[in-house]
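1. What shape does this take:
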Amino acid sequence: MVEFTEPEMKISAQEMAEARLPLRYRDYCAHLLVPLNKCRHRSMYLPWKCEPERHEYEKCQYEEFMNRSSMLAKIKKEKAEASN
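-> This next block holds a predicted model:
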């Protein structure tokens, strides 16, 4: 059986609420979204001003997606093997 280890949240629910993050963005990359949103607000959402922060956040989102995808593939493989 595949053991799922949940990643550690690096920001608390209270900190996310104080940063006014919508619920759909309160994931394992939220700790990177808070500084990105602050930078966006300071720079009036100019797309070229917060590139390092945006890159970090998007990289985290991609890695998290890849982790979930590989976990799902492992689970499906185990189910297929178990049914045979």
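
2. only C-alpha atoms for contact and neighbour calcs from this point on.
-> OK.

3. Please name the residues that touch the most centrally placed residue in the chain.
-> The residue lying closest to the centre of the chain (C-alpha atoms, centre = their mean) is residue 29, at 3.4 Å. Contacts here follow C-alpha atoms under 8 Å, 6 or more residues apart in numbering; on that basis residue 29 touches 57, 60-61.

4. want to put them side by side, so please do this one too:
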Amino acid sequence: MGGHGHSPEAAPQKNQDLKALSDHRVPVAFRDNCAHLLVKLNSCRRETFFDPGQCTHQRHIYEECEYIAWLDRTEQKKKMASA
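-> Model (predicted):
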């Protein structure tokens, strides 16, 4: 079966621009390693009046980033448990 590679766009970033997140009114609870993508997604949503058929690419990239970040966290937890 064919595999799915991760998009380079979806890479989590540890250093987020906190001023930009504040300017775009991103809630503190969502300011994680993928918040830079949430800014783009929410901007697209506002521009298209939250049309569910729009912004699918941005939503996919954001969700993929969250999945990659989750995989990283679970791998770190496994390493801590085995140490």
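
5. For the residue nearest to the centre of the first structure, give its distance to residue 51 of the first structure.
-> According to C-alpha to C-alpha, to the nearest Å, residue 29 of the first structure and residue 51 of the first structure sit 16 Å apart.

6. Report the secondary structure state of whatever residue of the first structure lines up with residue 63 of the second structure.
-> Superposed on the first structure with TM-score structural alignment, residue 63 of the second structure falls opposite residue 58. For residue 58 of the first structure, the assignment made with DSSP: H, G, I helix; E, B strand; the rest coil gives helix.

7. Likewise for residue 32 of the second structure?
-> Following three-state DSSP, the label given to residue 32 of the second structure is coil.

8. If you rank the contacts of residue 29 of the first structure by neighbours, which is first?
-> residue 57 (20 neighbours; other C-alpha atoms under 10 Å).

9. from memory it sits against residue 32, does it?
-> Yes - contact between residue 57 of the first structure and residue 32 holds when scored by C-alpha atoms under 8 Å: they sit 5.5 Å apart.

10. All the helices of the first structure, in order from the start?
-> Secondary structure of the first structure by DSSP state H: the helices cover 13-18, 30-42, 51-83.
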